[in-house]
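Trainee: Predicted structure and sequence below. I'll ask about it afterward.
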Amino acid sequence: MPLTTEQQSRIAALVSDHQAQPGGLLPLLHAVQDELGHVPDAATPDIARAFRLSQAEVRGVLSFYHDFRGEPPARHELRLCRAEACQSMGSEALAQRLRARTGLDDAGRSADGGLELRPVYCLGACACAPALLLDGELHARVDAAALDALLAGCLEEGGAC
C-alpha cells in the first residue's frame, strides 16, 4: 500500500534525524514504528537509500527482529510464552485453549484486526510460569480461568478476542 503524504513527510523527518547517527538504522526503524504503529514496506526504498543499503538489507533487519511489524497493530496483542519453564507449567494447554477460543493459529490475527497472537520464547517470568503479555502487560501464573477473563476483557472493549 502506498504511503500517504503525511506518512512520507514524517518518515523523511525521522530519516533526517537518524541518518548521520552511527548505527542509526535500528533507532530509525523503532522511531518509524513508534510514530506510525508499524514500518510500512513502502518506506523501505527511501530508508535503504538514506542509509546506503539495499532494500534486502533493510527488510532483513525488519524480519530478523520480531518486534517490528509490517502492518498496523491489532487492537489487542497477546504474546504467550512458549519457553521451557512455561511449557512445563501448562502453556501448551493455554495455547490449545487460545486456538479453540479464537480460531487463530499460534501466530495469527483476527480478520477484524481485534486480536493478534504472537508466540514469544521467554518473557523473563519463569518463576511465575505460565506467563503471557496482553497489550504489553505481564500476566503471570495464568490458568484457563485467567485466560478466559483476559479474553472476555478484550471482547468488552469491542475487540475480537
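Mentor: Cool, the structure landed.

Trainee: CA atoms for contacts and neighbours, from now on please.
Mentor: Fine.

Trainee: Strands of this protein, start to end?
Mentor: 76-81, 108-109, 115-120, 132-134, 137-139 (DSSP state E).

Trainee: mind checking how far the last one is from the chain centre?
Mentor: Taking CA atoms, centre = their mean, to the nearest Å, one finds strand 137-139 lying 15 Å from the centre of the chain it belongs to.

Trainee: Buried residues, it. List them.
Mentor: When burial is assessed from 16 or more other CA atoms under 10 Å, strand 137-139 yields the following buried residues: His139.

Trainee: what's near enough to touch the residue lying closest to Pro73 once chain neighbours are set aside?
Mentor: Excluding its sequence neighbours, the residue lying closest to Pro73 (CA to CA, 6 or more residues apart in numbering) is Gly37, at 6.3 Å. Contacts for Gly37 (CA atoms under 8 Å, 6 or more residues apart in numbering) come out as 69, 71-73.

Trainee: Put this next to the previous one:
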Amino acid sequence: MTIAHQTWSADAARAVIATCNEPGPVLISLQALQHAFGYVHPDATQLVADAFNVSRADVYGVLTYYSDLRTTPPSEVEVRVCMGEACQAVGARELMAAAQQHLGPRCDVQAVFCMGNCALGPTAVVAGRLHGRVSAVGLANSVARALGSTEAGERQ
C-alpha cells in the first residue's frame, strides 16, 4: 500500500495550514502537513509559527515531541516491528536487528510496542499489512513484495 503525497512547496503548505482552525492548531497543522506531504518539511516550522503567532521553537518542540511526526520524506516501504514483551520473548530483537542491517535505504524500519497480535509473535507491519510469526527471511520477502508493488504502481 503506497500513499501518494503532494510535492513540498511553501504555497501548498500555506494552503494546508489555512484549513487548520481548530483548538490546538500547531499540532493539527503539523499533522495536516504530514498527511499532505508525507513529512513536515523543515521550512514549515516558520510557516506554522507565523500562521499562529507562536515561536519557531514552540513549533519545533511540538514537531519533535510526537514520534508520529517526521521531518524527512518517507521511504518507499514502512516496516514496523513489534517490540512488546510477548514478541521479544520469541525473537523480536533479533528480527529488528536483521531488519535494520539488511533491508536497505528504501525501507523505514521502526520499533513499535504491542500491535495486539501477541499470540502470533514476532509481529511486523510491512506497508500497512500485519504479519505474524515473522522470520528475518519472511520479513525480507514481504518487503520485496511491497517494493515490487510500488514499482508496478509507478510504471502504470
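Mentor: That came in fine, so what should we check first? All values derive from a computational prediction rather than experimental measurement.

Trainee: TM value for the aligned chains?
Mentor: Overlay of the two chains. TM-score (TM-score structural alignment, normalised by the length of the second structure): 0.80; 145 aligned residues with a CA RMSD of 2.3 Å.

Trainee: and Ala129 of the first structure, what is it in contact with?
Mentor: 85-86, 89, 140-142.

Trainee: For PyMOL, what selects the buried ones among those?
Mentor: For the buried members of the contacts of Ala129 of the first structure, the matching PyMOL selection, counting by 16+ other CA under 10 Å, is:
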select buried, resi 85+86+89+140+141+142
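
Trainee: Tell me the one of the contacts of Ala129 of the first structure nearest Ser16 of the first structure?
Mentor: Ala140 (41.3 Å; CA to CA).

Trainee: Aligned to that closest one, what sits in the second structure?
Mentor: When the second structure is aligned by TM-score structural alignment, the residue opposite Ala140 of the first structure is Gly132.

Trainee: That match contacts Gly116, doesn't it?
Mentor: No. Between Gly132 of the second structure and Gly116 there is no contact under CA atoms under 8 Å: 10.8 Å.

Trainee: which position in the second structure aligns with Asp34 of the first structure?
Mentor: Using TM-score structural alignment as the criterion, Asp34 of the first structure maps onto His35 of the second structure.

Trainee: Look up how far Leu29 of the first structure lies from the residue nearest the centre of the first structure.
Mentor: Taking CA atoms, centre = their mean, the centroid of the first structure lies closest to Asp67, which sits 4.9 Å from it. Per CA to CA, to the nearest Å, Asp67 of the first structure is found 11 Å from Leu29 of the first structure.

Trainee: just Thr44 of the first structure next, same as before
Mentor: In terms of CA to CA, Thr44 of the first structure sits 10 Å off from Leu29 of the first structure.

Trainee: Those two: which has the busier surroundings?
Mentor: When neighbours are counted by other CA atoms under 10 Å, Thr44 of the first structure and Leu29 differ, and Leu29 comes out ahead with 23 against 19.

Trainee: quick one, what contacts the residue lying closest to Asp143 of the first structure once chain neighbours are set aside?
Mentor: Spatial nearest neighbour of Asp143 of the first structure, chain neighbours left out: Leu94 (7.3 Å); criterion: CA to CA, 6+ apart. Contact partners of Leu94 of the first structure, counting by CA under 8 Å, 6+ apart, are 143-144, 147.

Trainee: among these, which are in helices?
Mentor: 144, 147 (DSSP state H).

Trainee: cool, now which of the contacts of Leu94 of the first structure survive the switch to the second structure?
Mentor: Checked against the second structure using both residues aligned by TM-score structural alignment, their matches' CA atoms under 8 Å, these keep these contacts: 143-144.

Trainee: okay, the contacts of Leu94 of the first structure in a markdown table with distance to Ala56 of the first structure next?
Mentor: Converted to a markdown table, these look like this (distance: CA to CA, whole Å):
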| residue | distance to Ala56 of the first structure |
| --- | --- |
| Asp143 | 42 |
| Ala144 | 42 |
| Leu147 | 39 |
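
Trainee: The spatially closest residue to Arg75 of the first structure that is not a sequence neighbour and Glu156 of the first structure: what is the separation?
Mentor: In this structure, Arg75 of the first structure finds its nearest non-sequential neighbour in Gly114, 4.9 Å apart by CA to CA, 6+ apart. Separation of Gly114 of the first structure from Glu156 of the first structure (CA to CA) stands at 12 Å.

Trainee: Compare neighbour counts for these two and give me the winner.
Mentor: Gly114 (19 against 10).

Trainee: Does that one touch Leu151 like I think?
Mentor: No. Assessed by CA under 8 Å, Gly114 of the first structure is found out of contact with Leu151, at 11.1 Å.

Trainee: what sits against Glu77 of the first structure?
Mentor: Here Glu77 of the first structure is in contact with 115-118, 133-136 (criterion: CA under 8 Å, 6+ apart).
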